[in-house]
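Visitor: Let's see this in three dimensions:
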Amino acid sequence: MNKYSICFLSFFFLFFFMLLNFFMMMYFIMNNVNLFFEWEIISFNSMTINMSILLDWMSLLFMMFVSLISSSVIYYSSSYMSSEMNLNRFIILVLLFVFSMILLIISPNMISIFLGWDGLGLVSYCLVIYYQNLKSYNAGMLTALSNRIGDVMILILISWMMNYGSWNYIFYLEFMSNDYCMKIIGLLVILAAMTKSAQIPFSSWLPAAMAAPTPVSALVHSSTLVTAGVYLLIRFNLLLIDMIFLKMLLLLSGLTMFMAGICANYEFDLKKIIALSTLSQLGLMMSILSMGLSTLAFFHLLTHAMFKALLFMCAGMIIHMMNDNQDIRLMGGISLYVPLTSLCMNISNLALCGIPFLAGFYSKDMILELVSMSNLNMLVFYLYYVSTGLTMCYSIRLMMYLMINDFNLMCIYNLYDEDWIMLKSMFILLFMSLVSGSFLSWMIFSYPYMIYLPFNMKLMVIYVSLLGGLLGFMISNMNFMSINKFINSYNLSIFFSMMWFLPNLSTYGVNYYFLNFSKNLLNNIDMGWSEYYSGQGMIKIIKFNSIIYYLYQMNNLKIYLFSFIMWMMIIIFMMMMF
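Guide: All right, here's what the predicted structure looks like:
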């Protein structure tokens, strides 16, 4: 069997699955249909184990987007990973990842949600450590252990739901929302979603997961792993409204959005910049969810998935052409040589910024206008608008470093974009990045939102975007040396490039003292006192005595005479004493 055959088979399967989901979703939306399937797997005495599936317009629409992106990623991988010996193994891992996400999407039951949730965590570990080196192992362990916290929360939630006698949370979510047990369930759901969607203080695993191959990054950061937490909160949104924990999540997600926006401006690794932009957009989704606007958060999740997958694919192609070099300081002027890749990169970048009539504009503009209308404090308001400006800032900076600035190439690179397999998969997502915003806004919102704002407030988004774009241009242009000196000063850049020291807090800060304590235990107890008073110490004593006995047994006249004199002196001393 050819190593590409499984690749193309899975691409066709996922593509047809996407078309099926699309037609079903259109039927469900038009006729307002919800389907709930439940069948009995095991019945033993009074105990039954049931499997349930919920199909509504939301799960079908999300499945459609997941299968479209994953089919494009698999088609892209057939060229990107062509030098990989075990391509089939890679494709099977990606398919497992997609099926875990689909199981999570269609489950109204906490047990099957947990199966999908844990499947995502396990397969993501296998994919992050795919290139087997020390950096990958560390990143994989950090990813897996951060996600384990969320898994534990879901396990506690499952055991806590025993109070209600059913794990089908969809049945009693609305009318039990004032119950004390439900408050604890709400807290556990929020904590689980925060770990999966990498909100502060669990943010450090997301940039570390960039050790995975680029097609995996495109899948993880657009529609699967990181969106699982957001999707869970959308499903539980009826329960969480008016809870104090949701207000705390609003603050934390706003800070995540702000922190990721600043850190992306200090980063020089191409994939990490895009990863931090994902973190910023996740903060935006979580914060809009915290305000109770779950449909709008879902809308932004879907539009963001399209251009973020495209952005990662373009980055993968550029890294491929640059001999696997990811430092943006060693790139420049590539738009002359790779026009089609540059076109896709720029359009996805502009969609991320929210440039009018691209995919990101419809969701981001509506989010910011609803934030301007809502009754929020000034801190949250500023976090939203400053983060929007920072998004524009790092996008323009990235564009300047890659496309417009002078050549900084280290050697003669193989700059071409004739790889039509990669380009075809990118063009599918390019088309969706152009049209998905308007298509979804017509479909999801059956009535228009009434937004009533003063003129300057309405133009506030344009003001901060222009200001952010200007700042990004000044940072990346070497003519503005005084600004660059201030912005890239050593202390500032260390603090911001280390994500506000979050990796230190969540990894080294947590495990350093425990590991150091165990090292001291090993040195002082296992290899210290216990050695001295057990095997090692006994060997030393026996060895010392055996050397002395050996000296006695050498039949040396001097030893006999010396011992005779010693005995005589002891006897004389004893006689003098008594």
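Visitor: Please count neighbours and contacts with C-alpha atoms only from this point.
Guide: Noted.
Visitor: how many other residues sit next to Asn375?
Guide: When counting by other CA atoms under 10 Å, one arrives at 10 neighbours for Asn375.
Visitor: this one as well, want them side by side:
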Amino acid sequence: MQKYSICFISFFFLFFFSMMNFLLMIYFIMNNMVIFLEWEIITFNSMSIVMSILLDWMSLLFMMFVSLISSVVIYYSKSYMSSELNLNRFIILVLLFVFSMILLIISPNIISIFLGWDGLGLVSYCLVIYYQNIKSYNAGMLTALSNRIGDVCILMVIAWMMNYGSWNYIFYLNFMNNDIEMMVVSMMIILAAMTKSAQIPFSSWLPAAMAAPTPVSALVHSSTLVTAGVYLLIRFNILLMNMFFIKLLLLLSGLTMFMAGISANYEFDLKKIIALSTLSQLGLMMSVLSMGLPDLAFFHLLTHAMFKALLFMCAGVIIHMMNDMQDIRFMGGISLYIPLTSLCLNISNLALCGLPFLAGFYSKDMILEMVSLSNLNLLIFFLYYSSTGLTMFYTIRLLMYLMINDYNLISIYNLYEEEYIMLKSMFVLLFMSIISGSMLSWLIFSYPYVIYLPVNLKLMVIYVIFLGMILGYLISNMNIYSLNKFLNMYTLSNFLCMMWFMPNLSTYGLSYYFLNFSQKLYKDIDMGWSEMYSGQGMYKIIKNYSVFYYFFQMNNFKIYLFSFVLWMMIYLFIIMLV
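Guide: Predicted coordinates for the structure are as follows:
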């Protein structure tokens, strides 16, 4: 019992914190309140170091969701990680992760945002390499190095904001928007958000981060690490109004959404399919932000957090039951053996697809109707709707493999429902996945969005969902003769399967060449020329001089005699010449 005590303490603390934030958030919304706290840590002459905290409905609501999901995940870990010897170390790492995210959420100050931002990067590295093997180490390095680009951008923003005399960015947003020079700040913020939220071309780290334990994946991919970039852009959304490269962000996020949807249809690793689904939803959030709708992006971020955490927890139960096998081709018929987990999996999948009146429907339907209403070109329109169809496509494919196909792993098997600790934690999120969409739409929007569209455009979402469902069913039921046609297009399939060769570019390509280049520089300059002319070079010169002088010191009489004879001979030679 001693080793589980930290689990229960953390669970109760975070759950209580979540409920407290919920009540505070309702009070703040009803009274239209914002609290800005400044705590002066140290003052020296005219310089003061101040810790600032911003509490408004947005930060309180996001903290409520983060703490609720993390409390449930920690409770789930008690059972999932029960064979782990160092369970306390794992829980402490998860708590550090959550506290870094909370620091990022409540910060109106770019310095404290950077502390939370870097804390997320550092702790995520520790969690990705938690199972210590070469694959986890490589994934951890890719995650850390990709996120370092964003960290450098935030550092540059910190340096640039010294022009204003304070790092409390929240006071300067309107001014920055009208200042041509401050385009640099907005460009850096967008780049930082793209690295953390894994937009093209930084997408390859997100599926690689699946090397972490499943409870961590549930936390990372729902409400913490990957949503940090989206949240940062929501806070800085005023900067995105007059930007000339906001169209580029819209295009890249749309392509991310599309690419992740296609790649998920080719993937066979259960956790990677769900990770690619997260990537697709992140692309959706970023593209909505690019359209200038931060409240809608925040709404989708929160609804997505609930069903995505639930989806990962269901995957964890299935992986446990399958003797740690993650390949969906070996799974099948699980609805007969673990009906409650299958129920949670189905509902979270349908919420992801945007089935009416589940959590995902309220946000996705509103987003797609706003896209239909807005003045966007045909390409972006196509990317939005095709990505929604692809979501349904890979979901039905996943359900076909997991529920309907036959079990393919071993001939003698004993499949059973996991212990109830996991189920209890999953039912909390199941309840939230059903009610959070309508609850948030009533809370966040002070008036209902009424969107007038022609009937065909209004029903376009339903058309796309049903088309994706039918195609997913047909492709999953294809016989081997039909599949031969796909094998003829092996190169195209490989391109689509490998996330448009992005891992090759970022992991094996750029990283390899950059690291090789830096190794050559290190060998040629650090260990070569600079050694020759500074460290080792000076040492050799001084050593040679000291040996030379030592020779004189030890042989002074012989040298004196020799030099005397030499000078006498020169003197006699000169006399003879004269």
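Visitor: How alike are these chains, TM-score-wise?
Guide: The TM-score (TM-score structural alignment, normalised by the length of structure 1) is 0.89; 531 aligned residues with a CA RMSD of 2.1 Å.
Visitor: mind checking how far stretch 25-36 of structure 1 is from the chain centre?
Guide: Averaging C-alpha positions (CA atoms, centre = their mean, to the nearest Å) puts stretch 25-36 of structure 1 32 Å from its chain's average.
Visitor: For that stretch, buried residues please.
Guide: Met25, Phe28, Ile29 (16 or more other CA atoms under 10 Å).
Visitor: nearest spatial neighbour of the second one, skipping sequence neighbours?
Guide: The spatially closest residue to Phe28 of structure 1, leaving aside those adjacent along the chain, is Trp57, at 5.8 Å (CA to CA, 6 or more residues apart in numbering).
Visitor: tally of neighbours for that neighbour?
Guide: With other CA under 10 Å as criterion, Trp57 of structure 1 counts 23.
Visitor: how near is the residue nearest to Tyr407 of structure 2 when sequence neighbours are not counted to Leu398 of structure 2?
Guide: In space, and not counting its chain neighbours, Tyr407 of structure 2 is closest to Gly332: 4.1 Å by CA to CA, 6+ apart. Look at Gly332 of structure 2 and Leu398 of structure 2: by CA to CA, to the nearest Å, they are 10 Å apart.
Visitor: and those two? which has more neighbours close in?
Guide: Leu398 (25 against 19).
Visitor: Phe36 of structure 2 should be in a strand, yeah?
Guide: Yes. Secondary structure assignment places Phe36 of structure 2 in a strand (DSSP: H, G, I helix; E, B strand; the rest coil).
Visitor: ok now do it, which residues does it touch?
Guide: Shown in contact with Phe36 of structure 2 (CA atoms under 8 Å, 6 or more residues apart in numbering): Ser52, Ile53, Leu54, Leu55.
Visitor: Still touching in structure 1? Go through those residues.
Guide: Compared against structure 1 with both residues aligned by TM-score structural alignment, their matches' CA atoms under 8 Å, the contacts of Phe36 of structure 2 retain Ser52, Ile53, Leu54, Leu55.
Visitor: In helices, which of those fall?
Guide: Among the kept ones among the contacts of Phe36 of structure 2, DSSP state H puts none in helices.
Visitor: Let me have the residues you listed in JSON lines, extended by neighbour count and distance to Lys247 of structure 2.
Guide: Putting those into JSON lines (neighbours: other CA atoms under 10 Å; distance: CA to CA, whole Å) gives the following:
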{"residue": "Ser52", "neighbour count": "19", "distance to Lys247 of structure 2": "33"}
{"residue": "Ile53", "neighbour count": "19", "distance to Lys247 of structure 2": "32"}
{"residue": "Leu54", "neighbour count": "19", "distance to Lys247 of structure 2": "30"}
{"residue": "Leu55", "neighbour count": "20", "distance to Lys247 of structure 2": "31"}
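Visitor: Quick check: the two most widely separated of those residues?
Guide: By the measure CA to CA, Ser52 and Leu55 form the most distant pair in those, at 10.0 Å.
Visitor: how big is the offset of the helix or strand where Leu390 of structure 2 lies relative to structure 1?
Guide: Using DSSP states H and E, the element containing Leu390 of structure 2 is helix 378-399. Compared with structure 1 after the fit, helix 378-399 of structure 2 shows a mean deviation of 0.3 Å (mean CA distance after the TM-score superposition for structure 1).
Visitor: now the helices for the stretch 451-578 of structure 1?
Guide: 455-458, 460-476, 481-487, 490-497, 502-503, 509-521, 530-533, 535-552, 557-577 (DSSP state H, counting those that start in this stretch).
Visitor: ok, residues contacting the longest one?
Guide: This points to helix 557-577 of structure 1. With contact meaning CA under 8 Å, 6+ apart, helix 557-577 of structure 1 is reached by Tyr552.
Visitor: returning to that earlier point: need the kept ones among the contacts of Phe36 of structure 2 in TSV (columns: distance to Lys540 of structure 2).
Guide: TSV is the format used below for these (distance: CA to CA, whole Å):
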residue	distance to Lys540 of structure 2
Ser52	56
Ile53	58
Leu54	60
Leu55	63
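Visitor: Let me know whether my guess that Met176 of structure 1 is in a helix holds.
Guide: No. Met176 of structure 1 is assigned coil when assessed by three-state DSSP, not a helix.
Visitor: one step back: mean distance of the helix or strand following the helix holding Leu390 of structure 2 to its aligned residues in structure 1, please.
Guide: The first helix or strand that comes after helix 378-399 of structure 2 along the chain, using DSSP H and E, is helix 420-444. For helix 420-444 of structure 2, the mean deviation from structure 1 after alignment is 0.3 Å (mean CA distance after the TM-score superposition for structure 1).
Visitor: what helices or strands is helix 420-444 of structure 2 leaning on?
Guide: helix 57-80, helix 294-321, helix 339-353, helix 359-373 (3 or more CA pairs under 8 Å, 6 or more residues apart in numbering; DSSP states H and E).
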